[in-house]
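Visitor: no sequence on this one, just coordinates:
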């Protein structure tokens, strides 16, 4: 998937803005709706006010990306944290981007098209144990750590315009949400909870431009 970079045509007299919304991903919850009508007003979770976005500007949605807020995830079998299963569960997710309460559909694709999996690393470290004799050491445990990459700006193949009074609806659907730990699992493991952020890249055009 090509990144946005300088290859997306931005209308003259417009400014490119990034709006984000963040959801905690928890076990056995398969669907998440990003950018609900009213934001939390917590800048660590979202940076928009409401949806439809306020103001008289016309808007062109040119890019979409997702990223994990916690960039380091570690295996913890005692607390049901399997980082490889978690990343595979995220990669298999579906994305649906619509407007006007699902009346107009613009994007239907997979998370792999809008998440920087190429820059995400899975590190594996094996620990060996010996019986103190002449027998070779045996692998006693395997530790896996995911190092997630920040989001790139993935362009939409077909940018679309939305009017000032139109809503933008973004849904993420996980095929198997049982692979995700519970909030209590993360807390017991001493790790941050699993937060997924959606970034919308929007060219805002003044009225009459």
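Guide: The structure has been received and is ready for your questions. Note that the coordinates shown come from a computational prediction; the quantities given were computed from them, not determined experimentally. Numbering: from 1, shown residues only.
Visitor: contacts, neighbours, all on C-alpha from now
Guide: Noted.
Visitor: What is the longest helix of the protein by residue count?
Guide: The longest helix of the chain (DSSP state H) is helix 83-91.
Visitor: That helix - contacts with which helices or strands?
Guide: If you count contacts as 3 or more CA pairs under 8 Å, 6 or more residues apart in numbering; DSSP states H and E, helix 83-91 packs onto strand 138-147.
Visitor: tell me the angle the strand it packs on makes with helix 83-91.
Guide: Interaxial angle, strand 138-147 versus helix 83-91 (axes from the mean of the first three to the mean of the last three CA atoms, to 10 degrees): 30 degrees.
Visitor: Run a quick neighbour tally on residue 159.
Guide: As a burial measure, residue 159 scores 17 neighbours (other CA atoms under 10 Å).
Visitor: now residue 104
Guide: The number of residues packed near residue 104 is 12, by other CA under 10 Å.
Visitor: Looks like it contacts residue 161 (just checking).
Guide: No. When contacts are counted by CA atoms under 8 Å, residue 104 is not listed as touching residue 161 (11.4 Å).
Visitor: Find the residues that touch each one of these two.
Guide: The contact sets of residue 104 and residue 161 do not overlap (CA atoms under 8 Å, 6 or more residues apart in numbering).
Visitor: put this beside the first:
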């Protein structure tokens, strides 16, 4: 004869049997969640950059990337549980150097572009084993827009070059043309 669990233990057993978030390991749900967060991050950062350029010119936008971009990423990451970064094969900020995983994805994206691929389709979403656990990665290419060329193009104004040299000695994130892949949004969530 089975004896029923006391109410408190029954409630605990039910709580432990229910995942903490619906679809927490469903790749399609994770991809949709990550895509929405990428859009939020890109839109928020883009608005801040445009506002700074309108107010202070391109040199003013450099401060947004230097200070506001990490803050925006941290705020969204803290709220969502995702690790949020921008990375590039030609990084401006040493902390934006790609991890081995990100480098492989960025190199694959470059190959696809060289073969005539559409930058708008350059996204990879997958779960990988990392550091003894599973991590869902969502990486999406960042195209270089006309707006970006003031700080990432081939010809920079002296005040822009001076500000970049001051904040980012060893900057490699110039020489881009409109439509080039400047880097990628790299979002990760430990499962």
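Guide: Arrived safely. Remember, predicted model here, so these are calculated numbers, not experimental data.
Visitor: Give me the TM-score for this pair.
Guide: The TM-score (TM-score structural alignment, normalised by the length of structure 2) is 0.25; 86 aligned residues with a CA RMSD of 5.6 Å.
Visitor: where does the spatially closest residue to residue 136 of structure 2 that is not a sequence neighbour land in three-state SS?
Guide: In this structure, residue 136 of structure 2 finds its nearest non-sequential neighbour in residue 127, 4.1 Å apart by CA to CA, 6 or more residues apart in numbering. Of the three states, residue 127 of structure 2 takes strand under DSSP: H, G, I helix; E, B strand; the rest coil.
Visitor: and whichever helix or strand comes after the longest helix of structure 1, what other elements does it pack with?
Guide: Next along the chain after helix 83-91 of structure 1, taking DSSP states H and E as the criterion, comes strand 94-99. In terms of contacts (3+ CA pairs under 8 Å, 6+ apart), strand 94-99 of structure 1 is packed against strand 104-110, strand 168-173.
Visitor: 10 Å instead?
Guide: Here strand 94-99 of structure 1 touches strand 31-34, strand 104-110, strand 168-173, going by 3 or more CA pairs under 10 Å, 6 or more residues apart in numbering; DSSP states H and E.
Visitor: what's the angle between it and strand 104-110?
Guide: Strand 94-99 of structure 1 runs at 170 degrees relative to strand 104-110, counting by the same axes, to 10 degrees.
Visitor: Strand 168-173 and strand 94-99 of structure 1, what's the angle between them?
Guide: 160 degrees.
Visitor: which residues in structure 2 form helices?
Guide: 7-17, 27-56, 58-63, 69-80, 100-114, 149-152, 158-167.
Visitor: Is it possible to get a markdown table of these that adds distance to residue 183 of structure 2 and mean neighbour count?
Guide: What follows is the helices of structure 2, written out as a markdown table (distance: least, CA to CA, whole Å; neighbours: other CA atoms under 10 Å):
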| stretch | distance to residue 183 of structure 2 | mean neighbour count |
| --- | --- | --- |
| helix 7-17 | 41 | 10 |
| helix 27-56 | 13 | 16 |
| helix 58-63 | 16 | 20 |
| helix 69-80 | 15 | 16 |
| helix 100-114 | 7 | 16 |
| helix 149-152 | 11 | 20 |
| helix 158-167 | 18 | 15 |
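Visitor: Which among those helices is found nearest to residue 187 of structure 2?
Guide: Evaluated with CA to CA, these place helix 27-56 nearest to residue 187 of structure 2, the distance being 6.9 Å.
Visitor: That closest one to helix 69-80, inter-axis angle?
Guide: 150 degrees.
Visitor: I'd like the distance between the residue nearest to residue 136 of structure 2 and residue 189 of structure 2.
Guide: Computed as CA to CA, to the nearest Å, the residue 127 of structure 2 to residue 189 of structure 2 distance reads 9 Å.
Visitor: Touching both of the two, which residues are there?
Guide: Common neighbours of residue 127 of structure 2 and residue 189, using CA atoms under 10 Å, 6 or more residues apart in numbering, are 30, 134-138.
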